[in-house]
Each structure stands twice: as structure tokens, then as C-alpha cells.
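Novice: here's a sequence, model it:
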Amino acid sequence: MTTHTPRRRPPPPAGGSDFARLSKKIAEAGLMNRRPGYYIVRSIVVAVAYAGGWSAFVVIGAGWWTLALAAFLAVMFGQVALLAHDVAHRQVFRRRRPSETAGRIAGAAIGMGYGWWQDKHTRHHANPNHEGLDPDIAPDLLVWSQDQARAATGLPRLLGRRQAFLFFPLLLLEGVNLHVSSARALGNRTLKNRALDGALLYGHTAAYLTAVFLVLPPGMASAFLAVNQGLFGLYLGCLFAPNHKGMPTLTGNDRPDFLRRQVLTARNVRGSWFTDLALGGLNHQIEHHLFPSMPSPHLRRARPIVRRYCQDLGVDYLETGLIASYRQALASLHQAGAPLRRARISSARA
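Specialist: As a prediction, the model looks like this:
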């Protein structure tokens, strides 16, 4: 993964920062206005589909057709996660309390600790693709830069050599990782509302496992869990991988201004209304990072305004197709693991 060195630029002209002037254009276009009708309809559709999936699971009972329902519910889990994301950014409610209440309800439906996720995601938005500050590119099983690869030990060092090939298979574990990370975060005493988050998380786990093993025999229940959680994790990974992976990273004291920090580290994905539906509007990642509280149905309308503004400033604005975005992410992962492959070759020759 490459490291971005911010361009030196002259002081902004009178009238505020580059972002302030863009923000004024966006506000004048009415794109920061709330969309209560849209979110009411979307929430009802997702809730009905989610509840309908579980109702069909109980009605069908023991049978291998339940694996199709496991796949359907994996998609519904992803759609609930996208709603929780919009709620957390106050795209739905302007005030904090209803946003947190709705976010916790959505998080409980999929086994996600809302407080942990919100804290993590807020830090990502503040410093996207900044090594040491963005938790989404902290080295874990994978390494995201060659510097991380050189410092890697244990499993990341082993996996890092072929991590581009392992990326999508590893995403099958992302749903489980979401639950485990949520549970681990409960040990952090600085996390607010730990008791409530813990009760919701373990309540979901108990209800989920009880329902599956009560309706299905053990072997079939295990298959249901594998399909449901595996595809849920794959869907989550496919939602977020196109957004920043393979884009420039920042290190140390690299601190471009807000507009450049958000635009240069993000990638948009072109597509139709179906792309917006499947990716929850996150395919307009640049606009989302610039205006996190903008309702997701407005992001597509904001795109030409932001793109033209960036062109006028000479700021790179990247858009690509969905498949191309995955190619770029995988190429970046392969490049990041290069020091580990070279070290293995040197060791073999020695």
C-alpha cells in the first residue's frame, strides 16, 4: 500500500476553508435535510424481511432448505448493519438519545456491540487510512503496508505472504469476529453503557443459538450457523473493502486538511440504484466521509457537486467499478505482503 504525501498548496482564499465552501454548496442544495419518510419505509421493509426470514425458519423446521434461509438472513443481517451505520451517523435522528436507542436495537438484532462499533468507527472517520490512528488498518490477521509486514510476527507474518489470495476466504470469519470483538470490548472500562451492551449482546447470542438448535438437529444446526455467519461476514467485508483498501495511507505527522484527508483516502464505486441498495450508499464513500450525517439517499445527488469541486481544486477524486475496486484492494494487499515473501525466499536460499 502506498503512502500519501500531501501536496503543498497556497493558503485558501477569503471565504473560509476549501471544505467550508463545499459545505455551503451542499447545504444550499438541501442535501443535509433529513429524510424521515425514506428511513421509515426502509426500516419497515428491513424489519419485515428480517422477521419474515426467522418466521419461515420456524415454519419450515428441520430440512436442508433452511440453508437457503441462512443465506437470506445473512443478507438481512447486513442490511440491519447498514441501518445501524446510518443511525449512528445521525442520518436518521438529529438528537443523540434516539440515535443511540435505535442503534442499539439494530446492533442487538445482529449480535454487535453498538458502543464498541461506534467508538471504532468514529476513530476511523477522524483519521481514515492513517497508520496508528485508524483502527480499520491496524495489523491483525492481515498487514496493510510493507512497514507493518516487516514488523509482523506469528500468524500475520505467516498469512501476510499470501494474504491477497486469502482475503475473501478470511472474510467468511468476519461475522464471528464482529461478535468476538464486541464481547472483548466489554472488558474496556472506558466504554460507556457496557452493562447494557453486554446484556443485548449475550441476549442475542442466547436467543440465536437457542432458536437454531431448538428447531434443527445438531448437524443441520451447525451447517445453518456456518452458512449464516460465513455469508454475513463475507457480505460485511464486501461492503467495506472497496471503500479505502488500496488507497493512499497516511503515517506519522501526515495531516492534510479535512477535505483532502477524506477525499484522497477514499474511493467511490460506480453503479445503479441496485448498487446503492446492496452497498447501503457506501459506494459513495467520498461524499459519506465528507458529510457523515448526510442521509444516504442524498449521497448520489451530492456526488457531481463534490466531484466538480475537487476537479476545480485539483484534488484527485477516484471512482471505479465494483470489480475493479476489489482488484485494487487485492493488489494492494499483495504489495503489502512483499517483504514477507522476500524474507522467505532469502531464508530458503540461506
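Novice: only C-alpha atoms for contact and neighbour calcs from this point on.
Specialist: Fine.
Novice: report the secondary structure state of the most centrally placed residue in the chain.
Specialist: Of all residues in the chain, the one closest to the mean position by CA atoms, centre = their mean is residue 240, 4.0 Å from it. Look at residue 240: counting by DSSP: H, G, I helix; E, B strand; the rest coil, its state is helix.
Novice: and it, what is it in contact with?
Specialist: When contacts are counted by CA atoms under 8 Å, 6 or more residues apart in numbering, residue 240 touches residue 282.
Novice: again, 10 Å this time
Specialist: Applying CA atoms under 10 Å, 6 or more residues apart in numbering to residue 240 gives the contacts 279, 282-283, 285.
Novice: kindly report the same for residue 237.
Specialist: 167-168, 170-175, 231.
Novice: check the gap between it and residue 321 for me.
Specialist: 17 Å (CA to CA, to the nearest Å).
Novice: now swap in residue 221 and tell me
Specialist: 37 Å.
Novice: these two: who's more crowded?
Specialist: Taking neighbours as other CA atoms under 10 Å, residue 221 and residue 321 compare with residue 221 leading, 21 against 14.
Novice: and this one, please, so the two structures can be compared:
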Amino acid sequence: MIPIHPGEAAAAGSTYAELSRRIASAGLMARRPGYYTAKVTATVAALLAGWAAFLLLGNTWWQMLVAAFLGLAFTQVAFVGHDAGHRQIFRTRRAAYVAGLLLGNLGIGLSYGWWVDKHNRHHAHPNDLDTDPDIKAGALVYTSGQARLRRGVSRWLSRIQAYLFFPMLLLEGLNLHLSSGRALTGRTVRSRRVRALEAALFLAHVAGYLTVVFLVLSPIHAIVFVVVHQAVFGLYMGMSFAPNHKGMPVPTGADQRDYLRRQVLTSRNIRGGRFVDFALGGLNYQIEHHLFPSMPRPNLHHARALVRSFCTEHDVSYTETGPVRSYAIVLKHLNTVGTSM
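Specialist: Next up, the predicted model:
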């Protein structure tokens, strides 16, 4: 579903084709069914355990701990859905699609079709102002050109956007749900039949979620539970994706980089070992992931040394930093852009 894989290497340019051959020779595009069987089982089990704890605890403020746990669990489910969308788990498009619907629309209330459409465009041209939806001006601005177009209150908010960044991430969960709902009432999901199926599963999630929460909890407990749950979910999701590209070069449509450089020069890896690998769902290997979207998550760290060495050979800048430093870079970039008006 996500474009560009080794089978398309010839179309992507000779430098990338050579890297693709090395990656394939190392066996790094091979499926990892054992890993994903365990990963999917553990992730779904954690989600179900969270809801079981919710039902057992009943109407108590201790439920706010469950809300926070479920916010983390929702994000881990999203990571697995992300892998399914890239066809890292299943060989067939149909299997990936079914998994995406169950994990996304039904499991956590995100439209799988909307996400695939949006994510495809991001992967094809990361950080491209003309084509990457993840860098369009919205609540945040990412370039001085976007900032100069702000007026009134929006202009003032852009000036302090670095200070608002983490608080705004608390609303990202709500934003993802609302964007999914809007997509399912429009034409982002193009097939009417598919849109109806996605909408039914999405509404089943929303209705089931609100019904269970408000049946088990008193109104005040229920409202706070939803706020805590969605805030943790949004913060975790935002913190997982923010370090990957923000603050990296922003090419334009006229910038004719080859595929390898377009992907590597706009992406940032995050160091940190197994804990960071788990916490960020493998997205910390953003360079390798963008070069080989269908590479199974557990193979990405093996590919890192090979890709980094290859970039050194070809004088391609390979950016990697620690987690804290990555957020500092993002905040500095947002501040520089926001105050450049």
C-alpha cells in the first residue's frame, strides 16, 4: 500500500538500486511471522486487559490510571496498524486491509483508509510543502513562508507555538478521531462500499466506547476518564511522530533529488536501544523505514548499520540523535519559524 520497495528499485535510481540489492542480500526484507504473531497477540492482549481492568474497577477515580494505560495501549495498537498498512506483516493487500480495519476503525477509532491515503502521500514526498500533508500549515507552521501568512490571533499563536507544542499534542487524539470522521463523510475513502464498511466499524467503536464508559462510570468520572485517555493517546502519538521529520530540510517540487536522498535527507533517526525501539514502535529508525517501508519492524535496526555505511560511501548526510535532543531540535525549529515573521 505504501509506495516504493526493492522491487521498484530500478525506477527509483541506480544508487538506491545498489542499496536495495545489499539489503535484499542480507535477508532484511524477509517476513517475520513469529515476531508479528507474538507482537499482535501481546498488543491486543494489553488492550483487552485494559478494558477488563476498567470493567472490574467500576466507578472510582482509580480508573484514571486505566485511562492512561489505555492511552498507551491505543498507541501501540496504532503502531501495529501502521506496520500492517506498510504490508510488513502480511503478504496480501486484503489481509493487511482487514487487519487495518479491525485495529484502526474498530479497535481505536481511526479510519484506516484515511490514514493510508495520507501516509502514502507523506512517504512519497516527505517534508515537501507541495505534496506532504504532514507539513501543511495548520495548528503549527513549519516554514517562515507559512508563518508570514498568519494574521491576527493565529499570528500570535504561531509566535509561541514552541511553548504550545506539547500542550497541543494533548488534543491530537481528538484531532485524529475527528479527521477520521470527516474523511468517512467525504471522498477520501473513494469507494462507497468501503466507506460504508469503514464508517460502520468506526461508529461501532465510538458508540461502544462511550456506552461502556458512561454505563460503568458516573458522568463526572466518565468525562474525566475520556479526557485523560484521549490526552495520553494524543501526547504519545504526537511524541512518537514529531521527531521523525520536523526540523529537517524542506525540499520543494523543483528540488530534483533522487529517491534515496529525498528520503534520507528529510528523515531523522532516534538512538536509544530496545526501550526506544518499543516505545516508538520502530519509528525511531525513520531513515530505514522511509527507504524500505515494507521492511518488517524487527529488521530495521539490522539495516541501520548497512544504510549508514552506504550513506557514508555516497556522501549522503545521515542524521541520528538521542530522544531528548530530538525534541529540543523540534522545539528550536518551531520557535525559529514562529518568530521569523
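Novice: would you pull the TM-score for this pair?
Specialist: TM-score for the superposed chains, counting by TM-score structural alignment, normalised by the length of the second structure: 0.94, backed by 325 aligned residues with a CA RMSD of 1.0 Å.
Novice: OK, contacts around the residue lying closest to residue 104 of the first structure once chain neighbours are set aside?
Specialist: Leaving out its chain neighbours, the residue that sits closest to residue 104 of the first structure by CA to CA, 6 or more residues apart in numbering is residue 114, at 5.5 Å. Neighbouring residues of residue 114 of the first structure by CA under 10 Å, 6+ apart: 84-85, 88, 100-101, 103-108, 120, 182, 193-194, 196-198, 200-201.
Novice: among those, name the ones in strands.
Specialist: Residues from those lying in strands, with DSSP state E as the criterion: none.
Novice: number of nearby residues for the closest residue in space to residue 286 of the second structure that isn't next to it in sequence?
Specialist: Excluding its sequence neighbours, the residue lying closest to residue 286 of the second structure (CA to CA, 6+ apart) is residue 269, at 5.4 Å. Neighbours of residue 269 of the second structure under the rule other CA under 10 Å: 24.
Novice: quick one, what contacts residue 269 of the second structure?
Specialist: Going by CA under 10 Å, 6+ apart, the list of residues near residue 269 of the second structure reads 243-245, 283-289, 304, 318-323, 326.
Novice: from those, list the buried ones, please.
Specialist: Among the contacts of residue 269 of the second structure, those classed as buried by 16 or more other CA atoms under 10 Å are 243-245, 283-289, 304, 318-321, 323, 326.
Novice: circling back: looking at the second structure, which of the contacts of residue 240 of the first structure still make contact?
Specialist: Here these are checked against the second structure with both residues aligned by TM-score structural alignment, their matches' CA atoms under 10 Å, and the contacts held in both are 279, 282-283, 285.
Novice: from the residues you listed, which is closest to residue 260 of the first structure?
Specialist: Using CA to CA, residue 285 is the member of those that lies nearest residue 260 of the first structure, at 13.5 Å.
Novice: list the contacts for the corresponding residue of the second structure for the closest one?
Specialist: Residue pairing (TM-score structural alignment): residue 285 of the first structure is matched to residue 286 of the second structure. For residue 286 of the second structure, the contact set (CA under 10 Å, 6+ apart) comprises 241, 243-245, 263-264, 266-270, 292-293, 300, 304, 319-320.
Novice: and these, which of them are in strands?
Specialist: Among the contacts of residue 286 of the second structure, DSSP E puts 269-270, 320 in strands.
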